[in-house]
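Q: Turn this into a structure:
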Amino acid sequence: MNAADLVHRLGLNETDVLNIYQFGSRVYECKQDYSSSDWDFIIVVNDSLKLPDITQHEETSTGFSHFEEESKYSKDPTGSAIIHYHSESVDATIFREFSFLNAINYFYIPAIESLSLQTIPHIKSKYVWKLTIDYKIPDINLAHNKSLLRRSFSAVSDNSFVKCRKKITLHPEQEYVGRKSLWHSLRILLFGCQVAEHNQIINFQEANALYKDIVVDEIPCDDLVFSSVPPPDNCTSWEQRAVWKWEQYKKKYTVMKNQLKSRFKSLAPIVK
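A: This is a model prediction of the structure:
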């Protein structure tokens, strides 16, 4: 896949497209095999381009859907300013330019990841597929921006941690999704600390060792925390085993999460 293929698939005119950024696991390079992985993109288009208003029927028939956080980044009464596209292999969020600028100013995580790609030459050449406008991450030395950074990244990290618990304990068939959510919870805090220190993400692979521990290896049986706490003999139902498994993950990673939160808090204090 290349930029021209992507633009054609989305039914866009290349002249309307300003920037195309890839993000997600392919950028983090946390996997060995990407043959079954989605391609994730942020696409910025001209403000003059009117994005379609999506009905529920169109969501299922075209692959386009409403972007759930549009109200946060867009106050446009004339129609959609952000839409999402999903297919079997592609996930793309399409922003009209003014909404993308709002997303940057609110430290929307995929936007901050996208702009960080622009500053690292070997990564930029691989993952920035089109760059017409060189947007900048807001100055993190300003106290107001530190507050916005911390609120944005911390909220998503906390939500991912809760999602992990729910997936593992209530939907054991989605345990893999739960483990990925746990990893994202920690990765986001690591990236947030990088932005607080460097005004950008400088190392997209910082959380990759955790990806192996949490997502690939599942429960590491040779780890003292887990091997010393086997499932109790009366833990026979899937519900009981699911709760037990979550408790083991919580014991191992809550301390790490709290340490990262404390570090992030010191680097990006919230101004009252």
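
Q: For the rest of this, base every contact and every neighbour count on C-alpha atoms.
A: Will do.

Q: Remind me what the helix or strand containing residue 44 packs against, helices and strands.
A: Here residue 44, judged by DSSP states H and E, is contained in strand 39-45. Judged by 3 or more Cα pairs under 8 Å, 6 or more residues apart in numbering; DSSP states H and E, the packing partners of strand 39-45 are strand 17-23, strand 90-96, helix 97-105, helix 109-117.

Q: give me the number of residues near residue 92?
A: 23 (other Cα atoms under 10 Å).

Q: Surely it touches residue 21?
A: No: using Cα atoms under 8 Å, residue 92 is not in contact with residue 21, being 9.6 Å away.

Q: Give the intersection of the neighbour lists for these two.
A: Overlap of the contact sets of residue 92 and residue 21 (by Cα atoms under 8 Å, 6 or more residues apart in numbering) consists of 41-43.

Q: Please tabulate those residues in JSON lines and include neighbour count and distance to residue 179 as additional columns.
A: Below are the shared contacts of residue 92 and residue 21 laid out as JSON lines (neighbours: other Cα atoms under 10 Å; distance: Cα to Cα, whole Å):
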{"residue": "41", "neighbour count": "23", "distance to residue 179": "23"}
{"residue": "42", "neighbour count": "20", "distance to residue 179": "24"}
{"residue": "43", "neighbour count": "24", "distance to residue 179": "28"}
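
Q: Here is a second sequence; please produce its structure as well for comparison:
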Amino acid sequence: MNKISKAGRQAGYAAMASGALGFALGGFFDGILLHQILQWHHLLSGLPQAAADLRFLILTDGLFHLAMYLVAALGLLWLWRGRAAVLAPAAGRLGLAWGLIGFGSWHITDALLSHWLLGIHRIRMDSDMPLVWDILWLCLFGLAPALLGVWLKRGGRGSGFHAAPLALAVITVAAGAVQAFPPASEGPVVVLFRSGMDETGVMAAIAAVDGSLAGRDPSGTLWAVALPEGGPASSLYAHGALVVSGAGLPAGCLDYTRPDEA
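A: Next up is the predicted model:
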């Protein structure tokens, strides 16, 4: 009886781990694709008061990403505690199933809570038909993965993928790293300078690194800076920059904003 009880606890931890990792992966997927690549929204883009303060938007995006890291860390802890169950015959199918359920659950929660109940953002803030995009995203990345996970959990195919929980852990950790440290892109870097730094100070900072102004957002909060070839973006930190995209520090939230051309 004790062995069965211990095995049951191990299986429970493994299932919770896969669900938590899938949920965190859903959040990272949202951040990487919608914030950094497609650049469709911030976490609080739907609130006029928050949308007027870009620094606050970046702060809340960072807090959201931190929450996803905590969920992923909890999933890794549960995976460690349930490690003995990972090699069980049905571990692959169940791990994949709970991972899909977790991934879909994130998007379902985001749609119901963030898009419709609270209205803090929509999938595409610049669309004339935001509801269409919300429903499309919910169906593709929320309902479809969750239903597929339920089907696998009830005995559908997928039992041959024995390494599913471990693979899910690796993918989630990798996604979290990409979210925190997006690859440096070619062209200007986007810079958030410290509060109270006026245009004269910004231009002096840009000149100090032999850069040139490439653009800025309408509020004058974010600045696009073209650096000389080989010039390190991190050098801007010595001249009043708080966050610099592509400078080896978490700056993915800056990628949402497209500065106007100077």
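
Q: TM value for the aligned chains?
A: The TM-score (TM-score structural alignment, normalised by the length of the second structure) is 0.28; 112 aligned residues with a Cα RMSD of 5.2 Å.

Q: re earlier: got the contact list for the strand holding residue 44 of the first structure?
A: In contact with strand 39-45 of the first structure (Cα under 8 Å, 6+ apart) are residues 16-24, 26, 89-97, 100, 110-111, 114.

Q: Whichever of those end up buried, select them in PyMOL.
A: Burial among the contacts of strand 39-45 of the first structure is assessed by 16 or more other Cα atoms under 10 Å; the matching PyMOL selection reads:
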select buried, resi 17+18+19+20+21+22+23+24+26+90+91+92+93+94+95+96+97+100+110+111+114
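
Q: how about the strands of the stretch 151-272 of the first structure, start to end?
A: Counting by DSSP state E, counting those that start in this stretch, one finds no strands in the stretch 151-272 of the first structure.

Q: mind listing the helices in it by residue range?
A: 175-198, 208-211, 224-227, 238-267 (DSSP state H, counting those that start in this stretch).

Q: before we move on, what about the second structure?
A: For the second structure, the helices defined by DSSP state H cover 2-30, 48-51, 54-81, 91-109, 130-138, 144-153, 164-180, 199-208.

Q: Make CSV from the ones you listed and add mean neighbour count and distance to residue 216 of the second structure to it.
A: Formatted as CSV, these follow (neighbours: other Cα atoms under 10 Å; distance: least, Cα to Cα, whole Å):
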stretch, mean neighbour count, distance to residue 216 of the second structure
helix 2-30, 22, 25
helix 48-51, 13, 16
helix 54-81, 19, 12
helix 91-109, 26, 32
helix 130-138, 16, 27
helix 144-153, 19, 39
helix 164-180, 20, 23
helix 199-208, 16, 11
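
Q: out of the ones you listed, nearest to residue 243 of the second structure?
A: Nearest to residue 243 of the second structure, of all the helices of the second structure, is helix 54-81, at 10.1 Å by Cα to Cα.

Q: ok, back up a step: tell me the one among the shared contacts of residue 92 and residue 21 of the first structure nearest to residue 178 of the first structure.
A: For these, the nearest to residue 178 of the first structure is residue 41 (22.5 Å; Cα to Cα).

Q: what's the distance between the closest one and residue 115 of the first structure?
A: 13 Å (Cα to Cα, to the nearest Å).

Q: Same question for residue 168 of the first structure.
A: From residue 168 of the first structure to residue 115 of the first structure the distance is 33 Å (Cα to Cα).

Q: swap in residue 183 of the first structure?
A: 22 Å.

Q: Looking at the two, which one has more neighbours?
A: Each of residue 183 of the first structure and residue 115 had its neighbours counted (other Cα under 10 Å), and the higher figure belongs to residue 183 (24 against 20).

Q: From residue 92 of the second structure, how far out is residue 150 of the second structure?
A: From residue 150 of the second structure to residue 92 of the second structure the distance is 14 Å (Cα to Cα).

Q: Same check on residue 59 of the second structure?
A: 38 Å.

Q: With residue 135 of the second structure instead?
A: 31 Å.

Q: Touching, residue 75 of the second structure and residue 23? I think so.
A: No: contact status for residue 75 of the second structure versus residue 23: not in contact, 9.3 Å apart, counting by Cα under 8 Å.
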